[in-house]
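In: Using only what follows, build the 3D model:
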Amino acid sequence: MTMPDSLKGLNRAETESWILKALESEKPLPLDDLMAVLEHFGSAGIDRRVDGWSELLQDALMQRQDGRGVLRVLALRCVWHAHEPAFKAICAKAVELSFTTRLGKVLFKHAGFDHGGVGASEAVRRMTLLSKLEKGVFCADKTWGFGIVQRVDDFYAKVAVDFDRKRGHEMALAYAAEVLDLVPESHLLVRLHRDAAGVKSMISAKPGELVRLVLMSYGPANMDAIKGYLCGTVMEEKAWKGFWDAARKALKSDPLVHVPAKKTDPLRLLESADDHIREQFALLDALRDPETILKQVDAFEAAGLLAALTPEFRKVVADRLAFAVWGAEDRTPILAARALLTSERLGVVDAGLLGDRRIDMQQAYNRLLEGTSLQDVLQGVPARLMPLLLERFMVLFPVACVERVLALMPVLSVPVLQESLTLLRKGDCVNRVDEALRGLLQTRKASPSVLFCLLRNGQEFASVIGDDISEILHQGLDTLEWPASGEMLKAQHQLRALYESGEWLGDRLDSLNPEQREVFIAKLQSSQGWDETGRRSVIAGIIKRFPELQKIISGKPDATAPKARARMTSWRSYRERQETFRKLMEIEIPDNAKEIAVARSYGDLRENAEFKYAKEHQRILYRR
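Out: Now for the predicted structure:
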């Protein structure tokens, strides 16, 4: 709904004077003009002054017992007060006082105002629909198709409708309010009802016009949707191909119909090139849902409508994106992040401020970075936007960004973690990042995603892994046994697939000494992080490359080795040896790995006595 030309140049004070004068007049209220004014000034969301105007108009309509007018005002106010549960009671009171007849009271009772699962906006919509039900009104139902209302029974609270598929069908008012749609006179279904022969003659005579009628009735639709609307009601399916070929040919020469190149993209009607663009931006300006706003802006960009924005349209885009940031950053910060990045990409930010809400871009980014949902934001934004978001954080808050991302490192998904590590290890941050990674390894708190990134990119992280990869390979086996879900479960699958890569694992085992390989394959054999088939496949690949490890798997000595005399031992000695082996595998070797990591952190390994001692101790342990 557009502002009347006579009101477009007025400021708020002048507009308020005009509204008061219109409400005090004894003449019929210019409701359409008043609603256009409210929608225009309330386009950025709730505004106390504009909401006050709407209350005055609502009171004036209630005094005149104009119930449908009251519902129009309430529908708009529900958008402004969408997050205020108490507003439903205000709506209920206004509607109850506006519909005082017996029928009105019955309709009010079944509109859902007293139903906890029905919001204020939906209750107003249902009441609006019920208030328009009367004999002769056209409607449609997904189950029964097109219908005509025959009567509304206020005693039994039912409406009787003659549907195409069921004559005289009675529906409870509460159910009718939920499922029925009202159908205007210009709709294809009404045209079929009034002149079925005339509509069907358009199949051969005016195929292009028939498709235009479908688009006018249902809005933009692709080929499959148009086929669904026409086949079975207007034509048989066997006639579709010939009809569509003729219709498409006719529509390509129609300047007021946009025919896309792809069959899956929708056809849409155009009034004129300029009018169509203006109408699209007016629709964007009326949107109040952040996700819908972003989808529409993306669609505009894909259609090339944002390539050269006029100041008027640029303001619309900036204001809607500002509204998306404002409306989403508390509830759905992922959408707020998308809106911030989109506004910068489109160049609609002025001096660091966005839209008529004057959203401070730096503060908005800071709230995202410091918020409790940073992990969800990084993992929830589209993959193409995630690096851009990290770069913005690094440009605006480099120190805080590094610390926040490092704190989240164990729980980040593999794609986000890889992108984060690549970005954070640039410049002066590499030492801080590597220190954090070494800390996770030393404390054995590295997650499957961290270990996957380190193992997969061994050369890049050589300063973190060091010259002994055995410990990180063992940690990888341990993390495969962790209970996991979501992104961590995906990371486990990726890590397991890495181990199952025979060539990759063989190259890593090549760098180990024989004792380390034996310990690794023994640990692999007892690991619970595999299904039996997968474990056997990995072990088979290792044995193929290192045949001497067969004795660890089979428990049989090497056939080429000289046979030793069997040694006898008591049960007590056997249990002592079992306990010694358990301590060796579960306590002494892990403790030694920590000692090596700590010693490595001291610096130069050539003159590092602690490191040399720890490595010598490791060789002794492996020999045992």
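In: drop to CA atoms for contacts and neighbour counts, all remaining ones
Out: Will do.
In: Count the neighbours of the closest residue in space to Leu505 that isn't next to it in sequence for me.
Out: Leaving out its chain neighbours, the residue that sits closest to Leu505 by Cα to Cα, 6 or more residues apart in numbering is Tyr499, at 5.8 Å. Using other Cα atoms under 10 Å, Tyr499 has 21 other residues around it.
In: One more, please, to line up against the first structure:
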Amino acid sequence: MHPDVAKLVEAGRIPKPVGERLSQLAPGNFCLHKSFGAGKVTDWDLPAKKVTIDFEKSAGQTMELQFAFQKTEWIPADDFRAKKIEQREELRTLSKSDPINLLVHLLQSHGGSMTGDALEKELSGAVIPEADFKKWWDNAKKALRDSRLAVVPQKRTEAIVLRSGDRSPAQALVADFEAARDIKGMIRALEAIAADIGAFENDTDALKRLLSDIDEGAKKAARVQLGQALQLVSARDEVIGSSKALELDPSAVRLSDLLVNADASRLADEAGALPSSRQRAVYEAFPNAYGDEWVGKIVHVFDKVGARGVTEIARILLERDSLPALVTHLRSAIARRALGPDALIWVCRERKGPSQEVFSADVGAAVLNLLENDHLSDGPRKTSRLQSLLGDDKSLLTDLVSIMDVNEARNFGRRLLDCPVFGELEKKSLMARIIKARPETAELVNGSNQKRPEETLLVSWESLEKKKAELDDIVRNKIPQNREDVKIAKSYGDLRENFEYKSAKDMEKYLAHRRTALDKEINNARGTDFKGSDASKVNIGTIVTLEDASGGTVDMTVLGAWDSIPETKTVSYLSVVGKALVGRAPGDEVSIRDEETEQMQTLKVRSIRPFNP
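Out: Sure thing, here's the model as predicted:
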């Protein structure tokens, strides 16, 4: 206790606890302020109840003693933040000569842990020149990780944790696993063990003790977090595979055990989110999980597991001479226009290899169909990579139209020109490639240098009001909310590894795109109630009765551009089915795709009547 303060305590003027806290604010001591940072007390005036502190960010700051009591925290003279005030040059020298010692000292001063962002804030500029910090930190981080003195995560927003005690490297790695609070922490700890398996050369008993914990964790996670359970078991297998002294117990949980009990759609979603190496391990477990049915099971999830999964599954099927099953699946899915964007990208990229048998004119139709449907649907776009592939792969369209006959090539070119996904310049660029390969399609772009007027869309009043309501919601609610989401996510720091920020920015792009599209569509739309439509032929606003070869009949209603309702057999006049029907008269035959079987069928127009007489 400071002598001047001790006199006040002895005289009974202040309680002893207050005296001890007051002594911490005596000249020469160090303290911490939330806004001003670390500081050194330079003077005080007890009668006037004033204290003067030289803060890192505000020198000569005079405060009321009561305010300093509440807003500052005492730190010892050997605290890293205190040394930044009086021994900064020594710290700068240490950062060059012994960066690990510097980092350990910094972590100790922060209670043993701090995030990468907080560490950069503490060092960059003050101790290490801002321009040099990234390079310095990359080297220092690797050295700190190799020293095993601290747990160094991959993400800057996660805490770097100083290991305590005099443990061996192996003991420290095991302790990290045992200290993990969740499955993700266990996975990270196992990855660290696998990367440093040499530390266990003379201490495999510690690893053996972990195996039962992993089994228990995987069983629990499988019920609600299948993806994490798959990751955990895969990471365990990597550890076992890298150690000659470890063997998997016959009763241990295996990837095949998790697959057998998993729902197919859930499995596809969870597996598709895994890293490539882990996905491969999961797909390689299919034969053990499903026996003779494994090929059918893996083909079933092929186009649902994302880009990485598609590549891995195709590679496994190729290696095991089971590619014909995939070819059969792809041929059927392409014909039904049921193949997803990642699978279609794979088909296009591997067109001179494994997918050569299925690369046909139907692939072009499937690509455009998927782009159009995605453009008209709500939510973030799913086909951006597919659209980019058409532009980036200079020979894709050439190869595609080269295998088409003249009519197929013309129809494909015509549909591309009508596709709302592409801008005018992009359409011209893509058509130039088509025309170069198939000169017969040049007639499609005659006069295309003159901008074609937008065709007015005929829509129902109900669908028009729905579009207006969606636009109003975007402008009034979603865009303002997204601005706040971006601000909040940005505050989390480290934009390079900030998933929330990237997600918010993606939504920002989507909302801007959707707003522009809705503005354009609404301005170009004309509402109608379809009253008095001409029923001598199939027109917009008519109900047509179609008859199949067996005599069965079905009614289909052709309405406005935004009025497709599959459940009630209502189609838009702009849809493939709508375009096939419009203009047909009783007695005409029309080929359309069955919505349930996805097979082409020929139907006869039996009768036509107005939707709203």
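In: Quick TM-score on the pair, please.
Out: TM-score for the superposed pair, counting by TM-score structural alignment, normalised by the length of structure 2: 0.52. Supporting figures: 415 aligned residues with a Cα RMSD of 5.9 Å.
In: got the contact list for the residue nearest the centre of structure 1?
Out: The centroid of structure 1 falls nearest to Gly380 when counting by Cα atoms, centre = their mean (6.5 Å). With contacts defined as Cα atoms under 8 Å, 6 or more residues apart in numbering, Gly380 of structure 1 is in contact with Ile334.
In: That one matches what in structure 2?
Out: Per TM-score structural alignment, the equivalent position to Gly380 of structure 1 in structure 2 is Ala273.
In: Against Val239 of structure 2, how distant is that match?
Out: 21 Å (Cα to Cα, to the nearest Å).
In: Show me which strand runs longest in structure 2.
Out: What stands out as the longest strand in structure 2, according to DSSP state E, is strand 600-610.
In: meant to ask about structure 1
Out: strand 145-153.
In: Could you tell me which other helices and strands that one packs against?
Out: Judged by 3 or more Cα pairs under 8 Å, 6 or more residues apart in numbering; DSSP states H and E, strand 145-153 of structure 1 is in contact with strand 138-141, strand 158-163.
In: so it versus strand 158-163, what angle?
Out: Counting by axes from the mean of the first three to the mean of the last three Cα atoms, to 10 degrees, strand 145-153 of structure 1 lies at 150 degrees to strand 158-163.
In: Pull up the gap between the closest residue to Arg148 of structure 2 other than its chain neighbours and Pro287 of structure 2, please.
Out: Of all residues not flanking Arg148 of structure 2 in the chain, Pro169 sits nearest, at 6.3 Å (Cα to Cα, 6+ apart). Separation of Pro169 of structure 2 from Pro287 of structure 2 (Cα to Cα): 38 Å.
In: Show me which of these two is the more surrounded one.
Out: Between Pro169 of structure 2 and Pro287, counted using other Cα under 10 Å, the more crowded position is Pro169 (18 against 15).
In: State the distance from the more buried one to Ile160 of structure 2.
Out: Taking Cα to Cα as the measure, Pro169 of structure 2 falls 17 Å from Ile160 of structure 2.
In: Can you tell me the closest non-neighbouring residue to Glu247 of structure 2?
Out: Distances taken as Cα to Cα, 6+ apart put Ile240 closest to Glu247 of structure 2, at 6.4 Å, once the chain neighbours are dropped.
In: Any idea how many residues pack against that neighbour?
Out: By other Cα under 10 Å, the residues close to Ile240 of structure 2 number 19.
In: what does Arg456 of structure 1 give?
Out: Arg456 of structure 1 has 14 neighbours, counted by other Cα under 10 Å.
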